[in-house]
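> Here is my input, please return the structure:
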Amino acid sequence: MSSEEIASSEETAAMDATKSRPTVLAPRSSARSWVWDVPFDPLTLSGSVDRIEQMIQYGMDTGTPSYVITANLNYCMLHHQEPELHQITNDCGLILADGHPIVVRSRLSGKRLPERVAGSELIYDLAERCGERGWGIYFLGGEPGVAQQCADKLAADYQGLRIAGVESPPFRVLTEREQREQDARIMNSGAQVLLVAFGQPKGEKWIHANYKRLGIPVSIQLGASFDFVAGKSSRAPDIWQKLGLEWMHRMMSDPKRLGPRYAANAMFLCGRLVEDWKRLVTRWGMGDWSDQRRG
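Sure, this is the predicted structure:
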C-alpha cells in the first residue's frame, strides 16, 4: 500500500471514528430563571427544538433517555402544593415556560425568559424537525381517536415524519399484563420521541416513573396539544394569545371542567404576587417580612 493510500485510509478511519462518537450533551444552562421555585430554561421556541434535537441524538448515541416539562401556571401551583413533583422537576432535562405570567414574572428575577414556549406550538415544530431527521414519534394518551387524528395530521403536514405508534389507553390503572404489553409496544416501536397526553400532573408523574425503563430518547407531556392538532379544540385568536388571555378562551370553551382549575390558578398567582411584593419591599428596607423561598 502506498503512502498516499495509507494516509487516505487513516483519514477515512478518523472520520468514521468521529461519526461514531456519542454526542456530547451540554448541561442545562446555569442561567436558568427561577420563577416560583421552578427552574426554567431561558429558550425561545426555535432554541427549544434545537435543544430537544440534541437530547434525542444524545439519547440515541448513549442509550440515556430524558424528558421535557412544558410548565404553565398550573404546574407551578401543583409544584408548590405537591412535594412529589420536586424530584420530577429536578430530574428533567429541560423545563420550558408555557405561560405568560411565568415569562412576565421572570423579569423580576434578573434572568429573563425570552418568550413563552407553548406546547401547542412546540408539537408542530418538533414534528417538522423529526420529519427532517426521519425520526419516529409515539403518540400516547388523549381520548379514543384523537391521538390518531393528531398523528395523521402531523404526518400529512411534515414529510419524513414516522408515526411509531398511536394508542389511547383507558382512563384507569392498567393491569400488570396490560402494562407489560404497552411497554413492549413502546419499546419495540423504534420511536425517538414519546408524546404523552395524560393531563397534568398525571403525565409528568407517569413519564418520571417510566422513562428510564422504556428507553425512548425523549419523552414530553403535552397536555391538550393532541386536541388542538386534531381539531377537537381550538386555540384562542392571536390577539388573545398576545395579551396573555388564552386561558380565558379555554375556560370559556369548557367552563365546567376548566373553571375550577383556572380559579385555583388565579388564587395561587395572587398569593405568589403578594409574596413577591413583600420580598421586594423588604429589599428596599421598608418592611420586616422574611421569606426564604427561592424565586
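> rest of the way, CA atoms for contacts and neighbours
Noted.
> Neighbours of the nearest residue to R112 once chain neighbours are set aside, how many?
Leaving aside its chain neighbours, R112 sits nearest to S106 (5.0 Å; criterion: C-alpha to C-alpha, 6 or more residues apart in numbering). S106: 22 surrounding residues under other C-alpha atoms under 10 Å.
> can you pull out the strands in the protein?
Ranges of strands in the chain, per DSSP state E, are 33-35, 38-40, 66-71, 94-97, 136-141, 162-167, 193-197, 218-221.
> Here is the second sequence; please produce its structure so I can put it next to the first one:
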Amino acid sequence: MGNATIEVAIEKPVHPKAELFGLPISLAKIDYVLAEMDRAIMAGETGHFISETNTESMYHGKRIESHGKFLRECDFSLCDGVGVVTAGLMWGYRVPRVNGPILVLEACDKGRRNNWRHFFYGGGEGIADEMARRLKLKYPGLNVVGTYCPPFRPLTPEEDEEIVKMINDAKPDIVWVGLGLLKQERWIAAHLGRIKTSWMAGEGGVFDYHSGNIPWAPAPLRALGLEWLFRLIVQPKLRYKRYWWSLVWAVQAILAGLFTLQFLRSKNK
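You can find the predicted model right below:
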C-alpha cells in the first residue's frame, strides 16, 4: 500500500463492528452487505471497498501499518475464517462469517436483478476468463464486463495507466481483485479514486475456486469451519507457513480476549 491515500466513498455503511485485538471486524451479515452494495451501485457512488479478513490478514494488520489502515478504513472488514469467529467469542462477540467465495456467488446471483456490472482482475493466466465463463453458466444473465490477468511482476506506470483506462472503459460496478493477500489490498488502496467503480473487493483464492483451478472444500467441511484443513491437505507447502502466522494471531487474540473479559468481570463484582 505504501503511502497511497485511501479515498473515502460518499457514504460509508453504518453497521456494528467488533474490535478484536486492536483491529475491527464487521458484525454485518451477508444480506446487509449485499443490500449496501446494491444501494451504493444504484446511487452511483464510488470508492467503497471490502476486505475478506481471516486470521492471517489480522496478523499482518497488527504488524504492517498500511495493512492495518486498510482494515480500519474499508467499508466492510468481513470475517472469512473460523479463527476470527473463535477469537470473537473470546472477546464477547458473535461474529458472522461472510465467506469470500460465498459473497462472490451471492453477488453474482442477487446482482442480476439490477444488472450489476462485474470485472474480474487477477488470478493466473486464463483463470479470470474461466471463472467468468463458469459463473455465467451458473447464473444466466450475469453481466461480466471484463477480465484481466496482470503480469507477475511490477507494472510500469504506463502499463498501470492502460489497465486503469481499460477497467474504467468497461464501466464496472464491482471490481473483484484476486492478487493474493497483501498484494490485492495494496492494489485496491493505490487505485481508489482512479478506478471509477462503486466497489472493489479483495478475494484472494476465490478466483482459483470458482475457476476450478483448485478444489473448493466440500460443503460439509465448510459448514464445520474446516476449510483450512482441506486447504492444508491440498496445498501443504503453501499453507504451512501462512497457517503458522494465523495461529500466532489467533492464540494472542484469544488469550487477550479471555484476559479482558476476566478483568471486566472482576471489576463488575
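> TM value for the aligned chains?
For this chain pair, the superposition-based TM-score is 0.89 by TM-score structural alignment, normalised by the length of structure 2; 258 aligned residues with a C-alpha RMSD of 1.9 Å.
> now the strands of structure 1 as JSON lines including distance to D227 of structure 1 and mean neighbour count?
Putting the strands of structure 1 into JSON lines (distance: least, C-alpha to C-alpha, whole Å; neighbours: other C-alpha atoms under 10 Å) gives the following:
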{"stretch": "strand 33-35", "distance to D227 of structure 1": "28", "mean neighbour count": "23"}
{"stretch": "strand 38-40", "distance to D227 of structure 1": "25", "mean neighbour count": "23"}
{"stretch": "strand 66-71", "distance to D227 of structure 1": "16", "mean neighbour count": "24"}
{"stretch": "strand 94-97", "distance to D227 of structure 1": "20", "mean neighbour count": "25"}
{"stretch": "strand 136-141", "distance to D227 of structure 1": "11", "mean neighbour count": "24"}
{"stretch": "strand 162-167", "distance to D227 of structure 1": "14", "mean neighbour count": "20"}
{"stretch": "strand 193-197", "distance to D227 of structure 1": "9", "mean neighbour count": "25"}
{"stretch": "strand 218-221", "distance to D227 of structure 1": "13", "mean neighbour count": "26"}
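> closest to S233 of structure 1 out of the ones you listed?
strand 193-197 (14.1 Å; C-alpha to C-alpha).
> so where is that closest one in structure 2?
Matched against structure 2 by TM-score structural alignment, strand 193-197 of structure 1 falls on residues 174-178.
> Pull the contacting residues for the residue nearest to R112 of structure 1.
S33, W34, V35, R112, L113 (C-alpha atoms under 8 Å, 6 or more residues apart in numbering).
> Looking at structure 2, which of those residues hold up?
Among the contacts of S106 of structure 1, the contacts conserved in structure 2 (both residues aligned by TM-score structural alignment, their matches' C-alpha atoms under 8 Å) are S33, V35, R112, L113.
> what's the closest non-adjacent residue to the last one?
Distance criterion C-alpha to C-alpha, 6+ apart; nearest residue to L113 of structure 1, sequence neighbours excluded, is P42 at 4.8 Å.
> What residue in structure 2 is paired with the one you found?
Match for P42 of structure 1 (TM-score structural alignment): L27.
> thought its match was touching E19?
No - counting by C-alpha atoms under 8 Å, L27 of structure 2 stays clear of E19, with 10.1 Å between them.
> Neighbours of the aligned residue in structure 1 for A219 of structure 2, how many?
Aligned by TM-score structural alignment, A219 of structure 2 pairs with D238 of structure 1. When neighbours are defined as other C-alpha under 10 Å, D238 of structure 1 has 11 of them.
> Helices of the stretch 151-295 of structure 1, start to end?
176-187, 202-214, 225-230, 238-242, 246-253, 255-283 (DSSP state H, counting those that start in this stretch).
> between these, which one is nearest to V146 of structure 1?
V146 of structure 1 sits nearest to helix 225-230 of all those, at 6.2 Å, using C-alpha to C-alpha.
> helices and strands around that closest one, which ones?
helix 119-133, helix 146-157 (3 or more C-alpha pairs under 8 Å, 6 or more residues apart in numbering; DSSP states H and E).
> These: which one's closest to W247 of structure 1?
Among those, the nearest to W247 of structure 1 by C-alpha to C-alpha is helix 119-133 (12.9 Å).
> Pull up the aligned stretch in structure 2 for the closest one.
Taking TM-score structural alignment, helix 119-133 of structure 1 hits residues 100-114 over in structure 2.
> what comes up buried for the matching stretch?
If you call a residue buried by 16 or more other C-alpha atoms under 10 Å, then stretch 100-114 of structure 2 has these buried ones: G100, P101, L103, V104, L105, A107, C108, D109, K110, G111.
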